[in-house]
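Q: Structure here, sequence nowhere to be found:
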């Protein structure tokens, strides 16, 4: 009977797939109004929490179920903490936005003489907008990011350590996919949306933090190969072929 040991290239990272879907969906979103864009700013933090939850779950399973070297688990936890810090920084963005755009938001949330009255101040004379509800509008970013947190939930049960290896290898790209969404928001504040510079600066801090997390995650693959060199060699260069190497299988 032929025994086939899968190579790492035959597996795809579940987190990379989920985050790539998020980026693909989000890069086509064009907020129709500042009320909608305000919701995107508000939910950067919760979206990053979804990413952090997935990484945390992977670290827990690596500690309790997967035969992964302890040093790698610690590196994964450090990457998780980088994302958590970025999420905390993102929580400051709505407060900055509210502070520097207090009057603008008031016109949407508490229109003087109702919307018909407030619209007399509109630049587009007499044109109806979909204003209002900055505090209550659902954000597209959070809606497309919600599934990230479930990536390694109870339904994820890798049968092979090469699958786990792929998650570690691609964590850098997974974080970069989410960072790309934040970068889209940042660039809109520079090029499209009528926001004040402090808002752009606040988002830039979040983006820098995420890029730091991605940089930290880039160290995982070489470390994994170093700590698990003998394990990986069995699959990448099996002695006497797969049938021969399989005689050592537990």
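A: Everything's here; your move. Only a predicted model underlies this, so the values are computations on that prediction, with no experimental measurement involved.

Q: can we go C-alpha only for contacts and neighbour counts from here?
A: OK.

Q: Residue 211 reaches residue 177, doesn't it?
A: No: the criterion here is CA atoms under 8 Å, and residue 211 misses it with residue 177 at 10.5 Å.

Q: show me where the chain has strands.
A: With strands called from DSSP state E, the chain shows none.

Q: Please report how far residue 20 lies from residue 182.
A: 13 Å (CA to CA, to the nearest Å).

Q: out of the two, which sits in the more crowded spot?
A: Using other CA atoms under 10 Å as the criterion, residue 20 and residue 182 rank with residue 182 on top: 26 against 19.

Q: who are the neighbours in contact with that one?
A: Residues near residue 182 by CA atoms under 8 Å, 6 or more residues apart in numbering: 44, 203, 207.

Q: Not counting sequence-adjacent ones, nearest residue to the second one?
A: Right, residue 203. By the measure of CA to CA, 6 or more residues apart in numbering, the closest residue to residue 203 outside its immediate chain neighbours is residue 186, 6.0 Å from it.

Q: Can you get me a residue count around that neighbour?
A: 22.

Q: I figured it hits residue 204, correct?
A: Yes: with contact defined as CA under 8 Å, residue 186 reaches residue 204; the gap is 6.8 Å.

Q: can you tell me how far the residue nearest to residue 203 sits from residue 216?
A: Counting by CA to CA - residue 186 and residue 216 are separated by 22 Å.

Q: How about residue 115?
A: Taking CA to CA, one finds residue 115 at 49 Å from residue 216.

Q: again, but for residue 19
A: Taken as CA to CA, the span from residue 19 to residue 216 is 18 Å.

Q: ok, these two, which is more surrounded?
A: Set residue 19 next to residue 216 and count neighbours by other CA under 10 Å: residue 19 wins out with 26 against 18.

Q: The more buried one and residue 180 touch, don't they?
A: No: Residue 19 lies out of contact with residue 180 (CA under 8 Å); the separation is 10.0 Å.

Q: residues in contact with the residue nearest to residue 203?
A: By CA under 8 Å, 6+ apart, the neighbours of residue 186 are 200, 203-204.

Q: Now with 10 Å, please.
A: Residue 186 is in contact with 41, 180, 192-193, 199-204, 206-207, counting by CA atoms under 10 Å, 6 or more residues apart in numbering.

Q: Quick one: which of these is the most crowded by neighbours?
A: residue 206 (28 neighbours).

Q: The structure to be compared is supplied as follows:
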């Protein structure tokens, strides 16, 4: 299967504000800097180390995170799908999360509320509620599984350092490496991705799009996968308990 890739823009968030990185680092306030955020060594990012630093940067504070991912294809019979997730995590461990999945059949939404030890999840289309037992780790709490995976599929290097409070490091990658290490077999492959990272290793914004095109006996087949991650807010984040969380007795198990 052939693949083609295109990237859109970078979502930047700093000091509680959302912005956009331009098409190139030209014109940004770049300064000499001998230090680097955790997970960036010699100007190159290590996905696992960087994401761990990103998660640690939220210790003791509340945070609101939004992510989205989508897949699109011109191939007949292959369903397009997009998923949007908004997470509110308080400093005391309470979590609220809404996940919306959109397909050709319509939209489905599930909401999770978790107090740090036990949670309740509600599916809006059916009204079903399930309990979620056990603590929620930082990967789920800050929605970093896909972030780490995308950071691991390219060699992200520092292309600009923006002076300010905090200092922001702009990372960019244009070469895609599949998780299994094998090259993509496609007529055209385009990959472009950018991330904005603070001195503490916090990834405030990330955007990537992978597009491939294959020409075969069925014609031109195009595939696109995209992903975004942004920190909307940090600080005092309230996570109220929804009324419906009392509908499920403790003995009911998830699923």
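A: Done, it's in. Quantities reported herein were computed from a predicted structural model and do not represent experimental measurements.

Q: Overlay them and tell me the TM-score.
A: Remark: TM-score between the superposed chains equals 0.28 [TM-score structural alignment, normalised by the length of the first structure]; 118 aligned residues with a CA RMSD of 5.9 Å.

Q: still on that earlier bit, any idea which of the contacts of residue 186 of the first structure is closest to residue 25 of the first structure?
A: Nearest to residue 25 of the first structure among the contacts of residue 186 of the first structure is residue 180, at 11.7 Å by CA to CA.

Q: Next one: that closest one from residue 24 of the first structure, what distance?
A: Taking CA to CA, one finds residue 180 of the first structure at 10 Å from residue 24 of the first structure.

Q: In helices, which of the contacts of residue 186 of the first structure appear?
A: 41, 180, 199-204, 206-207 (DSSP state H).

Q: Which pair in the residues you listed has the greatest spatial separation?
A: Top of the distance list for these (CA to CA): 180 and 199, 17.5 Å.

Q: on that earlier part again, please enumerate the shared neighbours of residue 180 and residue 24 of the first structure.
A: Common neighbours of residue 180 of the first structure and residue 24, counting by CA under 10 Å, 6+ apart, are absent.

Q: Return the residues in contact with residue 98 of the second structure.
A: 66, 84-88, 109-113, 121-123.

Q: hmm, try it at 6 Å
A: 85-86, 110-111 (CA atoms under 6 Å, 6 or more residues apart in numbering).

Q: separation between the closest residue to it other than its chain neighbours and residue 131 of the second structure?
A: Nearest residue to residue 98 of the second structure, sequence neighbours excluded (CA to CA, 6+ apart): residue 111, at 4.4 Å. To residue 131 of the second structure, residue 111 of the second structure is 12 Å away according to CA to CA.

Q: Between those two, tell me which one has more neighbours.
A: residue 131 (23 against 19).

Q: moving C-terminal of the helix or strand containing the more buried one, what's the next helix or strand?
A: When elements are assigned from DSSP states H and E, residue 131 of the second structure belongs to strand 129-133. Beyond strand 129-133 of the second structure in the direction of the C-terminus, DSSP H and E gives the next helix or strand as helix 138-141.

Q: Pull out the buried positions in that following helix.
A: 138, 141 (16 or more other CA atoms under 10 Å).

Q: can you list contacts of it?
A: With CA under 6 Å, 6+ apart, helix 138-141 of the second structure has contacts from residue 145.

Q: Now the helix or strand that that helix is followed by: buried residues?
A: Sequence order places helix 145-151 as the next helix or strand after helix 138-141 of the second structure, per DSSP H and E. Using 16+ other CA under 10 Å as the test for burial, helix 145-151 of the second structure gives 146-148, 150-151.

Q: Could you look up the SS state of residue 53 of the second structure?
A: helix (DSSP: H, G, I helix; E, B strand; the rest coil).

Q: How much space separates the nearest residue to residue 94 of the first structure once chain neighbours are set aside from residue 55 of the first structure?
A: With sequence-adjacent residues excluded and distances taken as CA to CA, 6+ apart, residue 94 of the first structure is closest to residue 42, at 5.0 Å. Distance of residue 42 of the first structure to residue 55 of the first structure, computed by CA to CA: 22 Å.

Q: quick one on the thing from earlier: which one of the contacts of residue 98 of the second structure is nearest to residue 192 of the second structure?
A: Nearest member of the contacts of residue 98 of the second structure to residue 192 of the second structure, counting by CA to CA, is residue 85, at 22.4 Å.

Q: burial measure for the closest one, as a count.
A: Neighbours around residue 85 of the second structure, by other CA under 10 Å: 19.

Q: Excluding chain neighbours, what is closest to it?
A: That would be residue 99: by CA to CA, 6+ apart, it lies 4.4 Å from residue 85 of the second structure.

Q: show me the contacts for that neighbour.
A: 84-85, 109-110.

Q: Out of the residues you listed, name the ones that lie in strands.
A: 84-85, 109-110.

Q: Tell me which two in those residues are the farthest apart.
A: Applying CA to CA across these, the maximum distance is between 84 and 110, 10.8 Å.

Q: Show me which residues of the host helix or strand of residue 98 of the second structure are buried.
A: Using DSSP H and E, the element containing residue 98 of the second structure is strand 95-103. Residues 95-101 are the ones in strand 95-103 of the second structure that count as buried (16+ other CA under 10 Å).

Q: For the first structure, which segments are assigned as helices?
A: Under DSSP H, the first structure gives helices at 14-26, 34-42, 44-64, 70-90, 93-100, 102-109, 114-118, 140-145, 161-169, 171-191, 197-217, 220-227, 229-236, 241-245.

Q: which parts of the fifth one are buried?
A: Neighbour counts using 16+ other CA under 10 Å place 93-94, 96-98 of helix 93-100 of the first structure among the buried residues.

Q: In JSON lines: these, plus distance to residue 36 of the first structure.
A: Listed next are the buried residues of helix 93-100 of the first structure as JSON lines, based on distance: CA to CA, whole Å:
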{"residue": "93", "distance to residue 36 of the first structure": "15"}
{"residue": "94", "distance to residue 36 of the first structure": "13"}
{"residue": "96", "distance to residue 36 of the first structure": "17"}
{"residue": "97", "distance to residue 36 of the first structure": "13"}
{"residue": "98", "distance to residue 36 of the first structure": "14"}
